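Peer 1: sequence isn't available, so here's the structure alone:
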């Protein structure tokens, strides 16, 4: 958990420099595509002392090596390889999810005067994880602490995310005396629905896809219908519905208010401005239009797994919009970030601190690997390593494509399920089925191809080496966002909130604008022309 504020900004900057230096040292790994394994002879790029050990490593041992913690070495490993892993573990942000929200309290305590003893707030108001927050049902792995109206069409992964994130959002908003939130890139509105109907918050969503907007409204209608039927029952049945703190929220807010989210179709892009965000605010709550410079207009900005530049754009809009008081952001799809350093459209780097450092650039290949799930891959190595032959199949096919159709190099091919259960010939037929590329059968069945397929474990090893760097790359992207916020005068916190095996992008970036001192609050509430 990392705080970026006046107290430790020097350390944060030093940390960012270490990340940049280390990634530059291993750019030959981060800038490599595994599908070019045979085309560019990646195995030869490994130091000889590395390849001599890794050429015979057991997949189980490799899986342990990818995981944090101590491992048992079955042979003598070179110190440089052990140092490589140790440095990764030391530099990467921890991915182990927090077991309590104490880090959030410490952060709020530093930036909110009087926390947690503000008016109307007690120690009991602090965030409390539901004791069985991750308790799953035996059938289907559903989260039992989430009522079925909030589980409809929601996968267990998403249930886990919204169940944890809503608790933090609700608590942070209470501490800054704000009950209005805008959810950017809301999709089907699952997070917004729980915030509105489960916690009684005023929620607006912004989504570019009309299909998602209409789908969210339909799910809202179904949830409201369920709640209204529940209202008509003679008594609230504990046996019928889960009895816990979340249900108390349902009884207190949802059943008496029935205020669903307000869904807006709007595309947030690099060209979006503060005025656009305020227009969303006034379109969602018309009463705010004449009170833009008062507490009435305050709102939080949230985004769960906002793709590529959307996360960066959210940060920029947050810093530019005084009415936006808090930000909770979980990014994803880093390879879709604009990595040109030209103005506001840039997705990485955002901060001048990183931008001014030599070697700060991250290529597409590096950002792409940062999106992968190291915990899931480690589990596959331990339990079903042969399923990873797909990497070798794809690299071998890439070499054939490069030979016969070089203009189609790195072309996006059709994914093939359960590739380890079929022959390479069948894989080629299925992968090329939709793009009409022809590879001669004599090449597909050649002895050279057979020799490549025998090296599938080498391909997996090379993939694993790159994957080990993924958390370091992600750390640099996230630290850059914290530094950007700090440069705008806003402290922030990075906290691993989700279980990375369920949700690999598990780091939540939380920022809260420092409240004005009491003597300035009166003038701050006046329209700008009266100040």
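Peer 2: Perfect, I can see it now. Being a predicted model, the structure only gives us computed values, none of them experimental. Numbers count the residues shown, from 1 in each chain.
Peer 1: every contact and neighbour count from this point should use C-alpha atoms.
Peer 2: OK.
Peer 1: could you say which helix or strand contains the residue lying farthest from the centre of the chain?
Peer 2: Largest separation from the mean C-alpha position in the chain: residue 442, at 44.6 Å (CA atoms, centre = their mean). Assessed by DSSP states H and E, residue 442 sits inside helix 441-444.
Peer 1: by contact count, what packs against the helix or strand following that helix?
Peer 2: Moving toward the C-terminus from helix 441-444, the next helix or strand (DSSP H and E) is helix 447-453. Counting contacts by 3 or more CA pairs under 8 Å, 6 or more residues apart in numbering; DSSP states H and E, helix 447-453 is packed against helix 390-404.
Peer 1: which residues touch the helix it packs on?
Peer 2: Residues outside helix 390-404 that contact it (CA atoms under 8 Å, 6 or more residues apart in numbering): 34-39, 408-410, 419-420, 424, 427-428, 439, 443-444, 449, 452-453, 455-456, 459-460.
Peer 1: which residues of the stretch 1-150 of the chain fall in helices?
Peer 2: In the stretch 1-150 of the chain, the helices defined using DSSP state H, counting those that start in this stretch lie at 9-25, 27-30, 48-54, 59-66, 79-91, 102-111.
Peer 1: what's the closest of the ones you listed to residue 336?
Peer 2: Closest of the helices of the stretch 1-150 of the chain to residue 336 is helix 27-30, at 16.2 Å (criterion: CA to CA).
Peer 1: mind listing what's buried in that closest one?
Peer 2: 29, 30 (16 or more other CA atoms under 10 Å).
Peer 1: would a markdown table of the helices of the stretch 1-150 of the chain with distance to residue 197 be doable?
Peer 2: Converted to a markdown table, these look like this (distance: least, CA to CA, whole Å):
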| stretch | distance to residue 197 |
| --- | --- |
| helix 9-25 | 39 |
| helix 27-30 | 44 |
| helix 48-54 | 53 |
| helix 59-66 | 41 |
| helix 79-91 | 41 |
| helix 102-111 | 24 |
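Peer 1: those helices: which one's closest to residue 344?
Peer 2: It is, among the helices of the stretch 1-150 of the chain and with distance given as CA to CA, helix 9-25, at 21.4 Å.
Peer 1: here's the one I want to compare it with:
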């Protein structure tokens, strides 16, 4: 526990001078003069004295530098120092954060059997396939080793993980989701999958569908994690989201003629896969929910899992795992949780939120009845530690993907900040400007951006093209500073995520869960929310 506390202290101490920077919003870059107010003078002077390409190279290509960098004569000493100190505190450098190979070694010592699987993009997007492959393999392996009886997939959504655990690993799975539409889709999707599963699995094995061809594809997946996906890093298609799958009808998605294999899987899914619409919180009675779904069973040693559980749901899962101790009917024996959507967390000690933050909090927690999701540990609670909404939004910035792409922010970020200047000029109550959520706009010029944004926001403002051209001319020289400011914030983003995850890990230790581990499960370029918490109670 001391190691976790020390890391939290190191991160928060380093972050303190930059809190105004991570608490800010890029929309206000010009209107609030963020460059002059929030960037330390030494970094500001250095960035203004050299080319923007040289500065951004320090942020984008730092991982390729050795410890001897900066070289003699470098003009980016202060910026390099900032980046190096920040990255030294990332979870990837935390001594207690495991990589997959280290987890596999531990799992071998726990007596876990190999339950690895290679999926195909036929079932889901490359990103989702990668996440489900790893998570399902870990859950299935530990399920058998720790004498578990049922898997509870919290926030299971469309049933990606649940269906694979049931169909491939033959586990009893209860999927829980608060959305009835998700529950319905998950059930229908799994019914379609079961009819095609055996045939498609054979075709994957024979290389008929899988893009991961090769005679060694069956090799131990976890131990070969890096080699299996490194080749995929260069495939730009892997960075696409699930859009292609969302546009497919279920009948087309699983249109594989494999009727000869239907009977076995229909039997398996009918008995083992259950889907329930249920809002999970820290007070949920897991045993009653599982009993109702599997009335013929009498022992309930549960695996509590969740693949990208949003906001407070991740915190609730940890609390449920701690509270559901050994009883005659069983216990919550295994936890495999990967959280996301940190901006949806409610805080125990919130500061004074902006108008925009208040509206979002009101919208996401209308009843204001849910227990806070951060902080969880008594250590941070004793400090009444808080994170702003903007900093929690920032924590989701995909720094590895940005570095891999070696790209600066798009023009849209610059256009949005300029648009805020126009709003301040033309909207009477300028304090309300931050309420305007423009979102993504496709455009080729700033003029096009302004008129599309006004139309999207239904604002009847008289803004001439001449005024638009003038403001673009006046502020264009500051675009480089905006890009540097953006990259400074992105460099600090993983520290916010580290605070949240280390706080959760420490909470488990403080509550007597000695076997708790933080693991980097996924490729961070493909799946930016790549860290999971794995904990268990021994038999």
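Peer 2: Cool, got the structure. This is a predicted model, so every value here is computed, not measured.
Peer 1: quick one: buried ones out of the contacts of helix 390-404 of the first structure?
Peer 2: 34-39, 409, 419-420, 424, 427-428, 439, 444, 449, 452-453, 456, 459-460.
Peer 1: and the gap between residue 499 of the first structure and residue 508 of the first structure?
Peer 2: Per CA to CA, to the nearest Å, residue 499 of the first structure is found 12 Å from residue 508 of the first structure.
Peer 1: hang on, I meant residue 91 of the first structure
Peer 2: To residue 508 of the first structure, residue 91 of the first structure is 18 Å away according to CA to CA.
Peer 1: ok, the two, which is more surrounded?
Peer 2: More neighbours surround residue 508 than the other of residue 91 of the first structure and residue 508, with 23 against 19 (other CA atoms under 10 Å).
Peer 1: three-state assignment of that one?
Peer 2: strand (DSSP: H, G, I helix; E, B strand; the rest coil).
Peer 1: in three-state terms, label residue 493 of the first structure for me.
Peer 2: Classification of residue 493 of the first structure by three-state DSSP places it in strand.
Peer 1: just tell me what it corresponds to in the second structure.
Peer 2: Matched across to the second structure, residue 493 of the first structure falls on residue 517, judged by TM-score structural alignment.
Peer 1: what's the neighbour count on the closest residue to that match other than its chain neighbours?
Peer 2: Leaving aside its sequence neighbours, residue 517 of the second structure sits nearest to residue 534 (CA to CA, 6 or more residues apart in numbering; 5.2 Å). Residue 534 of the second structure is flanked by 21 other residues according to other CA under 10 Å.
Peer 1: for the equivalent of residue 534 of the second structure over in the first structure, give me its contacts.
Peer 2: Using TM-score structural alignment, the equivalent of residue 534 of the second structure in the first structure is residue 510. Residue 510 of the first structure makes contact with 326, 327, 328, 329, 492, 493, 494, 495, according to CA under 8 Å, 6+ apart.
Peer 1: all helices of the stretch 301-450 of the first structure, in order?
Peer 2: Going by DSSP H, counting those that start in this stretch, the stretch 301-450 of the first structure shows helices at 309-320, 352-355, 364-369, 374-383, 390-404, 424-431, 441-444, 447-453.
Peer 1: now for these, which one comes closest to residue 238 of the first structure?
Peer 2: For the helices of the stretch 301-450 of the first structure, the distance to residue 238 of the first structure is smallest for helix 374-383, at 37.3 Å, taking CA to CA.
Peer 1: just the angle between the closest one and helix 59-66, please?
Peer 2: 160 degrees (axes from the mean of the first three to the mean of the last three CA atoms, to 10 degrees).
Peer 1: list the buried residues for helix 374-383 of the first structure?
Peer 2: Of the residues in helix 374-383 of the first structure, 374, 375, 377, 378, 379, 380, 381 count as buried by neighbour count, 16+ other CA under 10 Å.
Peer 1: what's the answer for stretch 512-519 of the first structure, then?
Peer 2: Using 16+ other CA under 10 Å as the test for burial, stretch 512-519 of the first structure gives 512, 513, 514.
Peer 1: need the residues you listed in JSON lines (columns: secondary structure).
Peer 2: Below are those laid out as JSON lines (three-state DSSP):
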{"residue": "512", "secondary structure": "strand"}
{"residue": "513", "secondary structure": "coil"}
{"residue": "514", "secondary structure": "coil"}
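Peer 1: out of the helices of the stretch 1-150 of the first structure, which is closest to residue 192 of the first structure?
Peer 2: Closest among these, using CA to CA: helix 102-111, at 21.2 Å.
Peer 1: which bit of the second structure covers the next helix or strand after that closest one?
Peer 2: Counting by DSSP H and E, the element after helix 102-111 of the first structure in chain order, helix or strand, is helix 156-175. Taken onto the second structure by TM-score structural alignment, helix 156-175 of the first structure occupies residues 126-145 there.
Peer 1: how far does stretch 79-96 of the second structure sit from its chain's centre?
Peer 2: The chain centroid and the centroid of stretch 79-96 of the second structure are separated by 20 Å under CA atoms, centre = their mean, to the nearest Å.
Peer 1: ok, stretch 335-353 of the first structure next?
Peer 2: Per CA atoms, centre = their mean, the centroid offset for stretch 335-353 of the first structure relative to its chain is 18 Å.
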